[in-house]
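> no FASTA, just this:
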């Protein structure tokens, strides 16, 4: 589609909100700054409300502006879906799909997913954004994402889970760590060793704090970071253990540089990973193709990690 069905004024407001100033938006859109400013002023006059606060460092959305940007982004997402459906009616398997995934997926299944989709369906363009589970849900329900792959999505009427899997709660250790051959671990055993702990920004830490806050009373034995990659590096060093899921550590489990130990304590609930869509909107044929490839790649990633774990158990036995 050469042009956009979304009015230019709404597209300009959206870009200024993203860029933070008219000058930066003009560069992004390759449009004169005066034209953008004029369109915004005319829109404010028509609506009889200010859309931005003009501050020394740029433009800041008002509440009215935020509502209008939400509408503009929803329209643009609907426009992309409509263009995809028109192409499908013409028998062309092409379109654009926006996927939101977690940071831990970057070194896991995402590269395989992107490579496979490009190889099998080269006419499907893909946009991948990395976000927290909370932000992923916001992106999905605001119309800014077609699919999300996220941890621990709570049941909701407006979210439809296409596929999901349980991820046993556990910890990872280096293969030569004292605990590595245990097969399973109790929380009481775990706290006897230094722990590389994820920060409260991540779901597994919030789960640990809510259920097992006593684990971390000895701050001398814990190192806290918001970087999953650092957590896994510290676990591979052999000095620390780390609480995480098989999917978070799948590449390291598959290559044998980490070992996964499920927690055997009663009440230790599994995490979940899900591929989900907005239940209020139909999923296009192109969206279904992407969802199927995404699901297959997550399954494959988990299978490789678990297969390596079974091999370690047999050799240890």
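Cool, the structure landed. The structure displayed is predicted, hence computed values, not measured ones.
> okay, CA-based contacts and neighbour counts for the rest of this
Will do.
> any idea which element the residue located most distally from the centre of the chain lies in?
Most distant residue from the mean C-alpha position of the chain: residue 45, 38.7 Å away (C-alpha atoms, centre = their mean). Per DSSP states H and E, residue 45 falls inside helix 33-47.
> packing partners for that helix?
helix 8-19, helix 22-29 (3 or more C-alpha pairs under 8 Å, 6 or more residues apart in numbering; DSSP states H and E).
> Out of those, which is the most enclosed?
Neighbour counts (mean count of other C-alpha atoms under 10 Å) averaged over each of the helices and strands packed on helix 33-47 peak at helix 8-19, with a mean of 20.
> Name the surrounding residues that touch that helix.
With C-alpha atoms under 8 Å, 6 or more residues apart in numbering as the test, helix 8-19 has contacts from 22, 24-25, 28-29, 36, 39-40, 43, 59-61, 65, 68-69, 72-73.
> Residue 225 and residue 233, how far apart?
Applying C-alpha to C-alpha, to the nearest Å, the value for residue 225 to residue 233 is 12 Å.
> try this one next to it:
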């Protein structure tokens, strides 16, 4: 298989279109199409499902895409190491995280890491867990931090950490003085909720469905930062993983109270990387610095 065929395949996989891939490659669409057909013939496998709206990777195509991404990343790593062979600590790290973790916990980890590794640059992308996994699988992120999300094939789980969901209750509310509350105790309170794009919302809905009732949702958003701000300003109750020791204004207005619920107590954070990929040294250094990871779980 020629390198050019794999390059064309990668562009079609990323764009979902032969025409768009041809534009990015500055070649004709027919040239791209021929290479894809030739690659499929060589492999005796269908790599794409052809639809009116574009090209969708088949199961075989997904497997090849992961392999091609690993090759590209390891080639990039080798070239970078050759360029910087005289430098002990250069490089670039790409992170992908859900917002609730990124706002302060990951930010603090980046700040600590940069103190010891000032020549390493860092980029952080914030989104939902499904998109985080997709970015790691596509080689667009070195490390992914997801929340209560089942990792798809092609990822290595570096760490699983239980992160219970707490109720953040205004301090002038009698419930704020309790060590724990049940979901039933919170009925009748005004709530600020994450919207349906957030993993936490799905957990909340699962827990409420098991109880057979809803809570009084008066505000929702896909931004965890805005969720905390509105809760501070309006006195709404909200759910969040631990905020102890963090600098959010909500720690001044709201108390963190444990929720007596199996779904809430069993929520987890996962740190994931691309399976089978040899991670660059700066990425391994960050995993050790931020999470204490020296060996992956799986």
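Structure's in. What do you need? No experiment lies behind these values; they were computed from the predicted model shown.
> quick one: TM-score?
Here the superposed chains carry a TM-score of 0.71, computed using TM-score structural alignment, normalised by the length of structure 2; 284 aligned residues with a C-alpha RMSD of 4.1 Å.
> corresponding residue for the residue farthest from the centre of structure 1 in structure 2?
Taking TM-score structural alignment, the alignment pairs residue 45 of structure 1 with residue 38 from structure 2.
> Compute the distance between its match and residue 48 of structure 2, please.
Residue 38 of structure 2 is 13 Å from residue 48 of structure 2, by C-alpha to C-alpha.
> now residue 24 of structure 2
Counting by C-alpha to C-alpha, the gap from residue 24 of structure 2 to residue 48 of structure 2 is 19 Å.
> before we move on, what about residue 111 of structure 2?
43 Å.
> And these two? Which one has more around it.
Counted by other C-alpha atoms under 10 Å, residue 111 of structure 2 and residue 48 do not tie: residue 48 has more neighbours, with 22 against 12.
> Could you count how many residues lie near residue 269 of structure 1?
If we define neighbours as other C-alpha under 10 Å, then residue 269 of structure 1 has 15 of them.
> Hmm, residue 167 and it touching each other?
No - using C-alpha atoms under 8 Å, residue 269 of structure 1 is not in contact with residue 167, being 9.0 Å away.
> Nearest the middle, which residue of structure 2 would you pick?
Central residue of structure 2 (C-alpha atoms, centre = their mean): residue 132, at 3.0 Å.
> my guess is that one meets residue 94, correct?
No - using C-alpha under 8 Å, residue 132 of structure 2 makes no contact with residue 94, being 11.3 Å away.
> Contact partners for residue 182 of structure 1?
Contacts for residue 182 of structure 1 (C-alpha under 8 Å, 6+ apart) come out as residue 261.
> Give me the aligned partner of it over in structure 2.
Residue 182 of structure 1 maps onto residue 178 in structure 2, by TM-score structural alignment.
> Translate residue 150 of structure 1 into the numbering of structure 2.
So residue 150 of structure 1 corresponds to residue 146, using TM-score structural alignment.
> Secondary structure of its match: a helix, I assume?
No - read with DSSP: H, G, I helix; E, B strand; the rest coil, residue 146 of structure 2 is strand and lies in no helix.
> my read: it touches residue 97, true?
Yes - the pair residue 146 of structure 2 / residue 97 is scored as a contact, 6.2 Å apart, by C-alpha under 8 Å.
> which residues are common contacts for these two?
With C-alpha under 8 Å, 6+ apart as the test, residue 146 of structure 2 and residue 97 both reach 128, 129, 132.
> Return the subset of the residues you listed lying in helices.
Mapping these onto helices (DSSP state H) picks out 129, 132.
> How much space separates residue 196 of structure 1 from residue 259 of structure 1?
15 Å.
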